[in-house]
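Enquirer: sequence and predicted model, in that order:
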Amino acid sequence: QQQAATQPSAMPQVQQQAATRQTGQSVAQQTAAQAQALLEQNGHLQPELGQSDPSQFLGQRFAVGWPPLDQPNGRKIAALEESPSMLRHDMLVETRVVGKLIGLGGSTYKELVNKSGCNIFILDREGPPPGCNEAYRLVVLMGYVAQVVKAKEELDKLLAECHESTSRLKLLLGIEANPGELPTGEEVKLLTEAETLVSKVGIETATAFPGLGVVEGRKIAQLLCTKEHIRKDLIVPKVMVGRILGSGGSKFKEIMSTTSCKIFVLDKEGPPPGYEEDQRMVSLIGFESQVQAAENEIESLIQSALRRPQFTLGRPSSYPQPYVDLSYKDHDDEPS
């Protein structure tokens, strides 16, 4: 009888828990649709900057009961939510921008907290929120209204900068920018790698021919991240590519082995801008002594081939030297 008497009072609690779970599920199911709508409207995941009333977007929740209480941030957020004066505002961001929001050694994150006085939780280790894939992470803002407004404004600015940077990189990488579509996993990986390279060597160096849109271009940029590495570009006749490579790449491997210089024979990439179809670029990357040694080997190889009577370039006798030095140390040699 005592058990039976307690059942009616327990039912409302069970129903409330079920309702909470159902609400959480429905919110999670709406998350992807909300993100898609924001992308189609603005080209990024946050409302446009410059709204007359920034507080009109406050209080949005992408996940109820998440992160769970068995995680440290989940317990911290839950403790803050117990205060009636605390406002929670969720922001869904792309995973690849998390590093920019945190900054080197947490510098950007600390600056955001100091400027706004808001509790900011960048939930990266927790994985994507319910209903989202790995391309997304949740940022939770907890504080008084004024603090949340300030934190959101600062985050919106950072996200807008990230979006602008992404648009430029997409253009450089040859990825079609379509604000109505989410970036694919491969595109996210490519953009992240490109952003890292640009930050290390500068956009001009990173995007020089053949550019970050091709594998060889990214390899070249990665090598230039090493201190004191230089790049020297040679323009050679296309008919010389086979000579430089050798049978099965034997000559190419031999030159790299003897000089310790990284060599990129950019044949499939076509001629660099401003050059003719029968010309190709050979890029040498390494320390100055290594690059000079590799250049000497290639020059000797080409000169040796040109001395053979049966070999012709198929061009008028006025054709200049067999290769052109396009070293970035002397921009006067670059074609106009």
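Expert: Great, that's in hand. Predicted model only: the values in this text are computed from it and were never measured.

Enquirer: for the rest of this, base every contact and every neighbour count on C-alpha atoms.
Expert: Noted.

Enquirer: pull out the buried residues from the helix or strand hosting Leu138.
Expert: Secondary structure from DSSP states H and E places Leu138 in strand 136-143. For strand 136-143, burial by neighbour count (16 or more other CA atoms under 10 Å) applies to Tyr136, Arg137, Leu138, Val139, Val140, Leu141, Met142, Gly143.

Enquirer: here comes the other one, which I'd like you to weigh against the first:
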Amino acid sequence: MPLFLPHFNLQKFNTLAVPAFAAYFVSVKNTEELREALLFARTENLSLLLLGGGSNIVLQDDFPGLVVHIKHQGKEIVHEDDDHVWLQVAAGENWHQLVEYTLANALYGLENLSLIPGSVGAAPIQNIGAYGVEIKELLTELTALDIRSGLSVTFTNQSCQFGYRDSIFKGALKDRYVITAVTFKLNKRPQVRVEYPALRAALAHLTQTEITPELVSAAVIAIRTNKLPDPADTPNVGSFFKNPVISKIQHEELKLRYPGIVAYDAGEGQIKLAAGWLIDRAGWKGKEAAGAAVHKDQALVLTNPHKTSGQAVLELARLIKQSVFDQFGLWLEIEPRVYP
């Protein structure tokens, strides 16, 4: 029987270090405990907040319901052939530790996603991606618990409806399922991906044949460490805004006004702009407002140096969004989910 804790301080369970309280809090280590937690929420008529690493949420106030901390652990090879291994990973596993595990066991594909904070179960919801790789390229299926019925359901890659930092679990099936395990198809032989400009530059001193997955991971870690503050030292949720995707025509118009605008081909006639560049150009890098701050080295990262309320961080985000719109005519979209 899991332990339900009342009036629980969530400050250590969200990487923004917001001192919000949950009406109830419970950690669950397996599917049966999760079912008991969901039953408790239904019986007490409580709203739910499903918590992994707490790295992609903003708590703007106390949460009046039940916070369920997913702690499922375990890894299992469920299938393999001459070239690939299908690895099923429990939702509560730490993401970066999973990447380290795969490299240590000569399983390749996740190395570009090194040092991303959070848990495995949260990764598909956001379709996490970095340095030219997205999780949708490696995920074959996932299992999830229907919050209403308690039944376990399997979703294929296609049924997850992945998009840029998006999935069906952020859209049509939002708050309907709890992801309990994810299966990845990994390579037995190295197939390094170094197309991303910053990564290619970091490894430019090596020939293609000299680049190993381990070196890719080390380069990604070095880049992220230099660009992004450690939440343990400077409370943050990583990238606070999505990179806006616009048409090539819009991009050409902006490029006439701002020749140095940073952009990448997003395929299908679309261009992805660097939100950090837009925020920096709007004059926000290193600035503080409303009790929160923009990181001095990476304008895409909002920080909570005084460990104040989530409302303060959201007010800073609102000011930045308005400023970027006024200058570029583009509305930035917040990447983390806001509760309640």
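Expert: That came through, no problem. For clarity, every value in this text was computed on a predicted model and none was experimentally measured.

Enquirer: TM-score of the superposition?
Expert: The TM-score (TM-score structural alignment, normalised by the length of the first structure) is 0.28; 140 aligned residues with a CA RMSD of 5.7 Å.

Enquirer: so what does the strand holding Leu138 of the first structure touch, helix or strand wise?
Expert: In terms of contacts (3 or more CA pairs under 8 Å, 6 or more residues apart in numbering; DSSP states H and E), strand 136-143 of the first structure is packed against helix 72-81, strand 87-94, strand 119-123, helix 145-173.

Enquirer: let's have those in TSV, adding mean neighbour count and distance to Val27 of the first structure.
Expert: Formatted as TSV, those follow (neighbours: other CA atoms under 10 Å; distance: least, CA to CA, whole Å):
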stretch	mean neighbour count	distance to Val27 of the first structure
helix 72-81	16	18
strand 87-94	20	12
strand 119-123	20	18
helix 145-173	18	21
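
Enquirer: redo the ones you listed as CSV? Include distance to Thr31 of the first structure.
Expert: Listed next are these as CSV, based on distance: least, CA to CA, whole Å:
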stretch, distance to Thr31 of the first structure
helix 72-81, 19
strand 87-94, 9
strand 119-123, 16
helix 145-173, 19
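
Enquirer: of the ones you listed, which is nearest Gln290 of the first structure?
Expert: Nearest of those to Gln290 of the first structure, taken as CA to CA: helix 145-173 at 29.9 Å.

Enquirer: next SSE downstream of the closest one?
Expert: Per DSSP H and E, the first helix or strand lying C-terminal to helix 145-173 of the first structure is helix 185-201.

Enquirer: quick check: what element follows that following helix along the chain?
Expert: helix 203-206.

Enquirer: what comes up buried for that next one?
Expert: Of the residues in helix 203-206 of the first structure, those buried (16+ other CA under 10 Å) are Ile203, Thr205, Ala206.

Enquirer: next, count neighbours for Ala201 of the second structure.
Expert: Neighbourhood size, Ala201 of the second structure [other CA atoms under 10 Å]: 12.

Enquirer: show me what the one helix or strand it maps to packs onto, helices and strands only.
Expert: Here Ala201 of the second structure sits within helix 197-202, counting by DSSP H and E. With contacts taken as 3+ CA pairs under 8 Å, 6+ apart, helix 197-202 of the second structure sits against helix 213-227.

Enquirer: buried set for the helix it packs on?
Expert: Those would be Pro213, Glu214, Val216, Ser217, Ala218, Ala219, Val220, Ile221, Arg224, Lys227, for helix 213-227 of the second structure by 16+ other CA under 10 Å.

Enquirer: please identify the helix or strand for Arg42 of the second structure.
Expert: helix 31-43.

Enquirer: what's the following helix or strand after that helix?
Expert: Counting by DSSP H and E, what follows helix 31-43 of the second structure is strand 48-51.

Enquirer: so which other helices or strands are in contact with the helix holding Arg42 of the second structure?
Expert: Packing partners of helix 31-43 of the second structure (3+ CA pairs under 8 Å, 6+ apart): strand 21-28, strand 63-70.

Enquirer: just the buried residues of it, please?
Expert: Thr31, Glu33, Leu34, Arg35, Ala37, Leu38, Leu39, Ala41.

Enquirer: could you export the residues you listed as TSV, including distance to Pro6 of the second structure?
Expert: Below are the buried residues of helix 31-43 of the second structure laid out as TSV (distance: CA to CA, whole Å):
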residue	distance to Pro6 of the second structure
Thr31	22
Glu33	17
Leu34	17
Arg35	19
Ala37	13
Leu38	16
Leu39	16
Ala41	13
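
Enquirer: any idea which of these is the one closest to Leu199 of the second structure?
Expert: Thr31 (38.9 Å).

Enquirer: any idea how far that closest one is from Ala218 of the second structure?
Expert: To Ala218 of the second structure, Thr31 of the second structure is 35 Å away according to CA to CA, to the nearest Å.
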